[in-house]
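>>> Any chance you could fold what I've pasted below:
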Amino acid sequence: MSRVNPNAKPKTRKKGRKTQAGLLQRIGWRRLAKGGAALGFLGGCALIWTSGLPQSLWVDLQKKLVAESAEAGLVLDELLVVGRKRTSQEELIAALDVRQGQPILTYDLESFRVKLEALPWVKSAVVGRQLPGSLTIQLVEREPLAVWQNRGQLVVIDQHGEEIPLSDIRPFAALPLVVGPDAPQHAVELVTLLAREPELSEKVVAGVRIGGRRWNLRLIGDIDVQLPESAPEEAYSQLARLAREHDLLERDLRVIDLRLPDRMILHGVPEGGGDEGEQAKGQAT
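Sure, this is the predicted structure:
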């Protein structure tokens, strides 16, 4: 459709002679007269309907009203969209199935809202008419937060832990990866935690939700960091400090256990093949 403004704000028309003159200039004196007749006709139809007129005659009157409104200039001229970032113009128009020149009074705005909210990126939508010829749409789109690995499938989730039904998630490969049945509901907590230490977060490959209570972090080099259930922020910041000041992550480690409040337990891989444990007291949260 032509004249689609993706970032427009709904027009606000000031009251007064200038506004009336502008309207007259747009639809013409003759159309204005017909438009008034159409609105009067609508009131008459309402009275007839409440008087018990057969539905078949009511339908005929509706058709006549639509024709009168179109002649009066009440047809779709432009689509004003606010809040569109990731929803394409083509998706939006296809969902509504509207065309320029259609009678604007025939549109079912509630149906439009439902169709728009079925689009992958749309969280909520408000649809309205701005006569004589504008259809206004205000969108609130989802924000991608993380990629959730669930039963071998990868899906993008938003900040509310809800799946965004995308056919291709490759553009979002840089998002944090979370694993576990309840990981989406707690993904915001993990992302907030990782943001505390950006340098260390670059080494995090995935966050694995354990027992519905806490997180394990898988780092580059196949190192597993076991975070505590309580105060994981303090443990993570302590790990970041040790990584910066003592090159902790450069050691041949398999597991860094931070679950105990007074110590850090390190598990390495010795030449013999078995795990070796090392406790570092006073270096944990």
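>>> rest of the way, CA atoms for contacts and neighbours
Fine.
>>> And the helices in the chain?
With DSSP state H as the criterion, the chain has helices at 17-50, 55-71, 89-96, 109-117, 183-195, 198-201, 232-246.
>>> who wins for proximity to Asn150 among those?
Closest to Asn150 of the helices of the chain, according to Cα to Cα: helix 183-195, at 9.3 Å.
>>> if we can go back for a sec, the helices of the chain: which one's closest to Asp222?
helix 198-201 (14.4 Å).
>>> Now do the buried residues in that closest one.
Leu200, Ser201 (16 or more other Cα atoms under 10 Å).
>>> Work out the gap between it and the centre of the chain.
Helix 198-201 sits 26 Å away from the centroid of its parent chain (Cα atoms, centre = their mean, to the nearest Å).
>>> Next: stretch 237-244.
Counting by Cα atoms, centre = their mean, stretch 237-244 comes out at 34 Å from the chain centroid.
>>> Mind listing what's buried along it?
In stretch 237-244, counting by 16+ other Cα under 10 Å, buried: Ser237, Gln238, Leu239, Ala240, Arg241.
>>> Reformat those residues as a markdown table; add distance to Ala67.
What follows is the buried residues of stretch 237-244, written out as a markdown table (distance: Cα to Cα, whole Å):
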| residue | distance to Ala67 |
| --- | --- |
| Ser237 | 69 |
| Gln238 | 73 |
| Leu239 | 72 |
| Ala240 | 71 |
| Arg241 | 74 |
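>>> Widest-spaced pair of these?
Farthest pair in the buried residues of stretch 237-244, by Cα to Cα: Ser237 and Arg241, 6.3 Å.
>>> I have a second one here; can you model it like the first so I can compare?
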Amino acid sequence: MLAKLTGFGIERITISGIAELSEIEVLVAAGIDPKTSLVFFDADEARRRLEANPLIREATVRKLYPGEVSITLVEREPYALWQVKGELFVIAADGTVIDKMDDGRFAGLPLVVGAEANMRASEYLALRAQAGALGRHIRAGTLISGRRWNLKLDNGMDVRLPEKAPGEALKRLVALETDYRVLDKDLLAIDLRQADRVVMRLTEEAATARAEQMKQKTPKKKGGEA
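A predicted model of the protein is given here:
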């Protein structure tokens, strides 16, 4: 990118390495405006200012006489969103917090929830990948007590995974969806924490309807029976 600032000592600014940041954001962060003079421009200070931006991991700033500034950036790549204590953060792959989530640029990133979930986001993404086509229905992963994951699906359903072999539990969920279309059922939760059973919790409306059905199926006592 070439941005020309004429008449103020800096005739050209070259910026490379940007992906998420805009050119204007880089210039503002570096402290460069139309009044900036190349002679008095402090490249080291500009580098420090740039690296104070959470999205920038590393910056190189050079003054090239007679009238050019070169800026090379290495950005931190947004990897996931992390929700904890009511706040939402953008995190890198290693769990480092890049910044608070305050704009829509990162709304499509995977979401992990709970204490220390940021440090295990890659684990959650691996589980989503193991779910195959069903993975597109998984909207978030909540780390429970630092031990296991609950998955939130796009229909509001919770899927409770075991601490050990969660991938195997996901295979069971995929099989249930293939055979019985469980995602279309009136369920609040599917509990897969036990290897030998599946526990399904109905929505309140479905539970009420089922109770009524059971009442109707219960045979009435004949007159005179105690």
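>>> quick one: TM-score?
After superposition, the two chains reach a TM-score (TM-score structural alignment, normalised by the length of structure 2) of 0.74; 202 aligned residues with a Cα RMSD of 2.9 Å.
>>> sorry, back to before: please tabulate the helices of structure 1 in a markdown table, including the columns distance to Arg218 of structure 1.
Formatted as a markdown table, these follow (distance: least, Cα to Cα, whole Å):
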| stretch | distance to Arg218 of structure 1 |
| --- | --- |
| helix 17-50 | 64 |
| helix 55-71 | 63 |
| helix 89-96 | 38 |
| helix 109-117 | 36 |
| helix 183-195 | 12 |
| helix 198-201 | 11 |
| helix 232-246 | 13 |
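>>> Between these, which one is closest to Glu143 of structure 1.
helix 183-195 (11.7 Å).
>>> Now find how far off-centre the closest one is within its chain.
17 Å.
>>> Show me what it packs onto, helices and strands only.
In this structure, helix 183-195 of structure 1 makes packing contacts with strand 144-150, helix 198-201, strand 204-210, helix 232-246, judged by 3 or more Cα pairs under 8 Å, 6 or more residues apart in numbering; DSSP states H and E.
>>> Can you lay out these as CSV showing distance to Leu131 of structure 1?
Formatted as CSV, those follow (distance: least, Cα to Cα, whole Å):
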stretch, distance to Leu131 of structure 1
strand 144-150, 36
helix 198-201, 51
strand 204-210, 52
helix 232-246, 54
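>>> Isn't Trp58 of structure 1 up against Ala46?
No. Applying Cα atoms under 8 Å, one finds Trp58 of structure 1 not in contact with Ala46, separated by 9.2 Å.
>>> more crowded one of those two?
Trp58 (16 against 11; other Cα atoms under 10 Å).
>>> Who's the closest spatial neighbour of the more buried one, skipping the chain neighbours?
Closest residue to Trp58 of structure 1 apart from its sequence neighbours, by Cα to Cα, 6 or more residues apart in numbering: Trp49 at 6.7 Å.
>>> when you align them, which residue in structure 2 goes with the one you found?
Trp49 of structure 1 maps onto no position in structure 2 when the alignment is built from TM-score structural alignment.
>>> For Trp49 of structure 1, grab the count of nearby residues.
15.
>>> Kindly report the same for Leu2 of structure 2.
Neighbours of Leu2 of structure 2 (other Cα under 10 Å): 12.
>>> The nearest residue to it once chain neighbours are set aside: what's it in contact with?
Spatial nearest neighbour of Leu2 of structure 2, excluding adjacent residues (Cα to Cα, 6+ apart): Thr14 at 5.1 Å. Contacts for Thr14 of structure 2 (Cα atoms under 8 Å, 6 or more residues apart in numbering) come out as Met1, Leu2, Ala3, Glu68, Val69, Ser70, Ile71.
>>> cool, and Ala30 of structure 2?
Here Ala30 of structure 2 is in contact with Ala46, Arg47, Arg49, Leu50 (Cα under 8 Å, 6+ apart).
>>> Which position in structure 2 pairs with Ile137 of structure 1?
Aligned partner of Ile137 of structure 1 by TM-score structural alignment: Ile71.
>>> ditto for Ile220 of structure 1
Using TM-score structural alignment, Ile220 of structure 1 lines up with Asp154 in structure 2.
>>> ok, that match touching His137?
Yes. Using Cα under 8 Å, Asp154 of structure 2 is in contact with His137, at 5.3 Å.
>>> Between these two, which is the more surrounded one?
His137 (16 against 13).
>>> residue contacts, the more buried one?
So His137 of structure 2 contacts Leu153, Asp154, Asn155 (Cα under 8 Å, 6+ apart).
>>> so how far is Leu111 of structure 2 from the second one?
Which is Asp154 of structure 2. 12 Å (Cα to Cα, to the nearest Å).
>>> anything in contact with each of these two?
Joint contacts of Asp154 of structure 2 and Leu111 (Cα under 8 Å, 6+ apart) are Arg139.
>>> ok, Ala107 of structure 2 to Lys100 of structure 2 distance?
From Ala107 of structure 2 to Lys100 of structure 2 the distance is 12 Å (Cα to Cα).
>>> Apologies, that question was intended for Glu168 of structure 2.
For Glu168 of structure 2, the distance to Lys100 of structure 2 - Cα to Cα - is 34 Å.
>>> Ok, Arg181 of structure 2 next?
Counting by Cα to Cα, the gap from Arg181 of structure 2 to Lys100 of structure 2 is 38 Å.
>>> When those two are compared, which one has more neighbours?
Lys100 (15 against 12).
>>> dump the residue contacts of the residue lying closest to Val127 of structure 1 once chain neighbours are set aside.
In this structure, Val127 of structure 1 finds its nearest non-sequential neighbour in Ile137, 4.6 Å apart by Cα to Cα, 6+ apart. Contacts for Ile137 of structure 1 (Cα under 8 Å, 6+ apart) come out as Leu79, Leu80, Val81, Val82, Ala125, Val126, Val127, Gly128.
>>> now, which of those sits nearest Ala280 of structure 1?
Ala125 (54.4 Å).
>>> Identify the residue nearest the closest one in space, chain neighbours excluded?
Leu139 (4.7 Å).
>>> Quick check: that neighbour vs Asp247 of structure 1, distance?
For Leu139 of structure 1, the distance to Asp247 of structure 1 - Cα to Cα - is 48 Å.
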